[in-house]
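> Got a predicted model here, sequence first, then my questions.
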Amino acid sequence: MSGDYQKELLSRLELLLLPAMNSRRWRRLQDCFGKSENIFSASVRDISVGANIPLELAQEIVSRRGQKAAEEQWRKAEKSGIKILADFSAEFPPGLKDLSDCPPLIYLRGKISADIFRRPAIALVGTRRASEYGRRLVRDFVRQLVDWQVLTVSGLARGIDTEVHQQTLNSAGITVAFVGCGLDIVYPPENKKLFQKISEDGAIISEFPLGTAPLRENFPRRNRLIAAASLATLVIEATADSGALITARVAAELGREVMAVPGNVYSVTSAGTNRLLKDGAHLVTRPEEIEEILPAVQKWLKENPSARRQETAGNPSLTPEQNDIINILRANPEGLSAAGICQQLKFPESQIFSALLQLELQGLILSRPGNVYILK
C-alpha cells in the first residue's frame, strides 16, 4: 500500500468514525476540500458554511486534529484479517458507486480476488421466516447460478439469506454477504460457522466500523448495498413488510432488474413477492428464466463457455437431498460427518441417512471411521 493511499484512507476513516458523519456529508466535504486530510486543516466556519455541515459536527471535526482513532481501528482490522477499502480501490465493488450515498469506505473480510465482481452477481433475498417452499426455491436457483459461476449476494439474516449463503457454499460456489454491523460481530449469532466459512470462500462486507452493533436502523442501509452490488435482485419469499422489499425498491431505483417468485396467495410469506409481481417485477418460476431476462448473464455465458460447470449441476437421477449431499461433500473434500451434513441440510434426518445409504450403495460416496463420508 502506498503512503498516499494509506494517508487518505486514514483521514477518511478518522472522519467517518464521528457518530454524526454519514456518506452524504462526507461527499459534501470532499467536493469542497478535495483530499480528506485538507478537511482537518480547515476552519470551523469553512467546514460549516463551505460544505453545509452542521456547526456542532464542524467543531467536532476540528477537535479531532491529531487524534488516533483511525489508526486504532486500522490495527484492529489488520489483526482480524479485515481489509478497509476506499471507493477508489481496485477491490471496491463497482456497483456501489452507482449509489448517490456510496460509502467512502467499506470493511471486507474474505479471500476473494480483486476482480471477483467482474462476473455477474445476483442478489437473492427474502423473509427471515422461510418456509420449506422458499428453501427449496433457493436450492434450485442457487444450483443453477453456481453452475454459471455467478456470484450470489445476500444479507446473512435468518431464513432465506442464510439458505442462500449455505446452499452456495454447499454447491462449491462463491457468495458475498453484506451485514448491518461491524465485521467483528457475528449476527445472528447462530451463523458463526457460516460466517467463518463465507470468510474463507467468499466475502463479508460492511460499511459500519468495527464494534458497531446490529441496530435495527442499520439494515435498510445494508439492503441498499446488496441491491447496488448486484446485477439484479431476486426476491424468493417475502412478507408484506419484509426488508427484502427495500432491496427490491433500491434495485429498481438504480435501474437494476427486479425478479420475484410467485407464492401461495394465502401465505403471509408470499404477500410481498406477489405484490412485487403486481407492481411489475419479472415473474420467474425456473432458474433458466434468469438467463432469458438478463442480457449480461447471456453475454457472460457466451464469453465464458467454462462457466457452465457440469460437475456442480444436479444429477437428474438423484433425489434433491442426494444432490445436496454430493455438493456438500464436493465442498468438503476432506470429508464430513453425518452430523455435519445434517446440520447443513433442512431435510429430516431420516431422509438424509437414507440418502447417505443409497449414495454409498451406488458407489458415489465412501464411509470412513467416525461416521465420516467422502466422495468416491
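Happy to help now that I have it.
> switch to C-alpha atoms for all contacts and neighbour counts from now on
OK.
> Contacts only, for the residue nearest to residue 84 when sequence neighbours are not counted.
In space, and not counting its chain neighbours, residue 84 is closest to residue 107: 4.6 Å by Cα to Cα, 6 or more residues apart in numbering. Residues near residue 107 by Cα atoms under 8 Å, 6 or more residues apart in numbering: 82, 83, 84, 85, 183, 205, 206, 207, 208, 209.
> So which of those are in helices?
Among those, no member is found in helices (DSSP state H).
> Name the nearest of those residues relative to residue 30.
Ranked by distance to residue 30 (Cα to Cα), the contacts of residue 107 are led by residue 85 at 16.9 Å.
> ok, the closest one touching residue 103?
No. Using Cα atoms under 8 Å, residue 85 is not in contact with residue 103, being 10.1 Å away.
> Looking at the two, which one has more neighbours?
Between residue 85 and residue 103, counting by other Cα atoms under 10 Å, residue 103 is the more crowded of the two (21 against 18).
> secondary structure class for that one?
Put simply, residue 103 is coil when judged by DSSP: H, G, I helix; E, B strand; the rest coil.
> Distance check, it against residue 93.
11 Å (Cα to Cα, to the nearest Å).
> And residue 258, by the same measure?
From residue 258 over to residue 93 (counting by Cα to Cα), the distance is 20 Å.
> Comparison target, given below:
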Amino acid sequence: MSFAKLLAQFGSPQQVLQNPSQVTGMSQSVMEGLYRPDWAQVEEDLAWLDNDGREVITLHDARYPQLLKQISDPPCLLYVQGEVALLSEWQLAVVGSRNPSASGRNTAFDFARYLAAGGLAITSGLAAGIDGAAHKGALAGGGKTIAVVATGLDRVYPAQHRQLAHDIAANGAIVSEFPLGTTPRAELFPRRNRIISGLSLGTLIVEAALKSGSLITARMAMEQYREVFAIPGSIHNPLSRGCHQLIREGAKLVETADDIIEELGALAGVETDLPAAQDSVSEKPERDGDYQILFEHLGFDPISVDSLIENSGLTADAVSSMLLLLELQGEVESLPGGRYVRTGS
C-alpha cells in the first residue's frame, strides 16, 4: 500500500528516490529506506537476474498478471524463476493442512493431476502436506504448477522440497515478492497467501483446521471476489472442520474435480471432455473372507481396534495383522489413539 501511495503522489520510483524530503505520511522504516536505499541488495538482485529463466517484473510491466493486479494490495514487484507467461494463465489455487491425512494428501494429488491435465495451472505455496501434494499431482498430470513462496528465491522452504522446487521451476514457475536472502518468518506467510489467491480464478481447500493459514487464504479469495471451493470430510476429523466452516460461509461444496470444472471450465477454457476423475480408478474386486468382514465395520470415520474386534467378531491377532497389511497397501491409515480409518485409495 505504501508503494501505491508513493506512485500516486510522485508518478515513478525514480521521482520518489530523488525527492524523499517531500514524502509524507510514511512509516519510519519506509523513510529510512528512501533516504538510505539498500544498494547492496539491488546489486545482489541484479546478479541473480544474470541467470537464464529468472525475471523481476514490476506492477507496470506488461507481463504482470492482470488478475493479481486487481486485488487491493498487489505486490509492487515479483521475482520469478521459470515461465513468466504462466502467471497470466488460468489457475486454481489448491491449499490445505501441512499435516494432512493420507486421504487428504491423495485427494489433493488426484484433483491437481486431473485439473492440470485439462489445462488449468495449479497454484500453491510449496508447503509440506497438501501444497506439496498439489504441486506433485499437477506435474504427474503433465500440466503446469506455480509455487508462491514466503522467502527469497535463493532459498527453499521447507528444505525437503528442494527437488520439488527444482521440478516446478523447470515445468512452471516459482514466485516471490520478497528479495533474495529473505528467510521464512511467520508474518510473511499471510502476505504470501494473498498472492496465491490473487493469481487464481478460485481456491480449493482440501483439509484445514479451524485456525489455519489455509482459511486465511480462502477468506482472502472471498475478499478478492474469487471462487472458493471446499471438500467436506468426516465430522470426527478436525482437519475437516475448516472446510465445513467455509461451506457454511458460502464456499462451494466439492466432491469431484468435475464440480470445479462446472464452475470454472467455461471461463478458463479447461477441457471438459476428459474421462470423469473417479473413472480413472479401477474398481477393486470384492474382498473374500475375513477382509470383507473387516471392511464392513471399517469406514471413513475413525474406529478403535477394540471396537473393530468387538463389532466384527474376528480375533485380535487377525484384525491386527489385516490392518497392518492394509496400511502397507495404503488402504487404511492409522491415527493417534489406536484408531484406524479407510483412506479411499
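The structure has been received and is ready for your questions. As the structure is a prediction and not an experimental result, all values here were calculated from the model.
> For the two chains, what TM-score is obtained?
Once superposed, the chains reach a TM-score of 0.77 (TM-score structural alignment, normalised by the length of structure 2), with 290 aligned residues with a Cα RMSD of 2.7 Å.
> The residue nearest to residue 84 of structure 1: which element?
Here residue 107 of structure 1 sits within strand 105-110, counting by DSSP states H and E.
> thinking again about what came up before, out of residue 258 and residue 93 of structure 1, which sits in the busier spot?
Neighbour tally, residue 258 of structure 1 and residue 93, criterion other Cα under 10 Å: the higher count belongs to residue 258, 25 against 22.
> That one matches what in structure 2?
Correspondence of residue 258 of structure 1 to structure 2, assessed by TM-score structural alignment: residue 228.
> Quick check: the host helix or strand of that match compared with structure 1, mean distance?
Assigned by DSSP H and E, residue 228 of structure 2 falls within strand 227-230. Its aligned residues in structure 1 lie a mean 0.7 Å from strand 227-230 of structure 2 after superposition (mean Cα distance after the TM-score superposition for structure 1).
> Would you mark the buried spots in that strand?
Within strand 227-230 of structure 2, the residues scored as buried using 16 or more other Cα atoms under 10 Å are 227, 228, 229, 230.
> Return the list of helices and strands in contact with it.
strand 202-205, helix 213-223, helix 241-248, strand 252-253 (3 or more Cα pairs under 8 Å, 6 or more residues apart in numbering; DSSP states H and E).
> Could you rerun that using 10 Å?
strand 91-95, strand 202-205, helix 213-223, helix 241-248, strand 252-253, helix 257-268 (3 or more Cα pairs under 10 Å, 6 or more residues apart in numbering; DSSP states H and E).
> out of the ones you listed, nearest to residue 32 of structure 2?
helix 213-223 (30.4 Å).
> tell me the average deviation of that closest one from structure 1 after fitting.
Following superposition, helix 213-223 of structure 2 is found to deviate from structure 1 by 0.5 Å on average (mean Cα distance after the TM-score superposition for structure 1).
> now the angle from that helix to strand 91-95?
Angle between the axes of helix 213-223 of structure 2 and strand 91-95 is 150 degrees (criterion: axes from the mean of the first three to the mean of the last three Cα atoms, to 10 degrees).
> how distant is helix 213-223 of structure 2 from the center of its chain?
Mean-position distance between helix 213-223 of structure 2 and its chain equals 11 Å (Cα atoms, centre = their mean, to the nearest Å).
> Repeat that for stretch 102-113 of structure 2.
Distance of stretch 102-113 of structure 2 from the chain centroid (Cα atoms, centre = their mean) equals 12 Å.
> Check stretch 319-334 of structure 1 too.
Centre-to-centre, stretch 319-334 of structure 1 and its host chain are 23 Å apart (Cα atoms, centre = their mean).
> What lines up with residue 184 of structure 2 in structure 1?
Residue correspondence to structure 1 (TM-score structural alignment): residue 184 of structure 2 is matched to residue 214.
> which residues does its match contact?
Contacts were defined as Cα atoms under 10 Å, 6 or more residues apart in numbering; by that measure residue 214 of structure 1 touches 179, 180, 181, 182, 185, 186, 187, 188, 208.
> who are the neighbours in contact with the corresponding residue of structure 2 for the first one?
Right, residue 179 of structure 1. Taking TM-score structural alignment, residue 179 of structure 1 has residue 149 as its aligned residue in structure 2. By Cα under 10 Å, 6+ apart, the contact set of residue 149 of structure 2 is 124-127, 155-157, 174-178, 184, 188-189, 191-193, 195-196.
> Can you report how many residues lie near residue 144 of structure 2?
Using other Cα under 10 Å, residue 144 of structure 2 has 28 other residues around it.
> Verify the stated contact: it with residue 173.
Yes. The pair residue 144 of structure 2 / residue 173 is scored as a contact, 8.3 Å apart, by Cα atoms under 10 Å.
> Quick check: neighbours shared by these two?
In contact with both residue 144 of structure 2 and residue 173: 83, 86, 123, using Cα under 10 Å, 6+ apart.
> between those residues, which is closest to residue 29 of structure 2?
Nearest to residue 29 of structure 2, judged by Cα to Cα, of those is residue 123 at 32.0 Å.
> Structure 1: which residue goes with that closest one?
Looks like residue 123 of structure 2 aligns to residue 153 there (TM-score structural alignment).
> Name the SS class of that match, please.
The local conformation at residue 153 of structure 1, judged by three-state DSSP, is strand.
> Who's the closest spatial neighbour of it, skipping the chain neighbours?
Of all residues not flanking residue 153 of structure 1 in the chain, residue 123 sits nearest, at 4.4 Å (Cα to Cα, 6+ apart).
> Ok, residue 149 of structure 1 next?
Nearest to residue 149 of structure 1 is residue 307, by Cα to Cα, 6+ apart, at 5.3 Å.
> With residue 373 of structure 1 instead?
In this structure, residue 373 of structure 1 finds its nearest non-sequential neighbour in residue 367, 4.5 Å apart by Cα to Cα, 6+ apart.
> Looks to me like that neighbour is in a helix.
No. The assignment for residue 367 of structure 1 by three-state DSSP gives strand, which leaves it out of any helix.
> Distance-wise, check it relative to residue 357 of structure 1.
Computed as Cα to Cα, the residue 367 of structure 1 to residue 357 of structure 1 distance reads 10 Å.
> same thing with residue 349 of structure 1?
Separation of residue 349 of structure 1 from residue 357 of structure 1 (Cα to Cα): 12 Å.
> Dump the helices and strands packed on strand 227-230 of structure 2 to JSON lines, plus mean neighbour count and distance to residue 310 of structure 2.
Output for those, formatted as JSON lines (neighbours: other Cα atoms under 10 Å; distance: least, Cα to Cα, whole Å):
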{"stretch": "strand 91-95", "mean neighbour count": "30", "distance to residue 310 of structure 2": "38"}
{"stretch": "strand 202-205", "mean neighbour count": "28", "distance to residue 310 of structure 2": "36"}
{"stretch": "helix 213-223", "mean neighbour count": "22", "distance to residue 310 of structure 2": "39"}
{"stretch": "helix 241-248", "mean neighbour count": "21", "distance to residue 310 of structure 2": "29"}
{"stretch": "strand 252-253", "mean neighbour count": "19", "distance to residue 310 of structure 2": "35"}
{"stretch": "helix 257-268", "mean neighbour count": "16", "distance to residue 310 of structure 2": "38"}
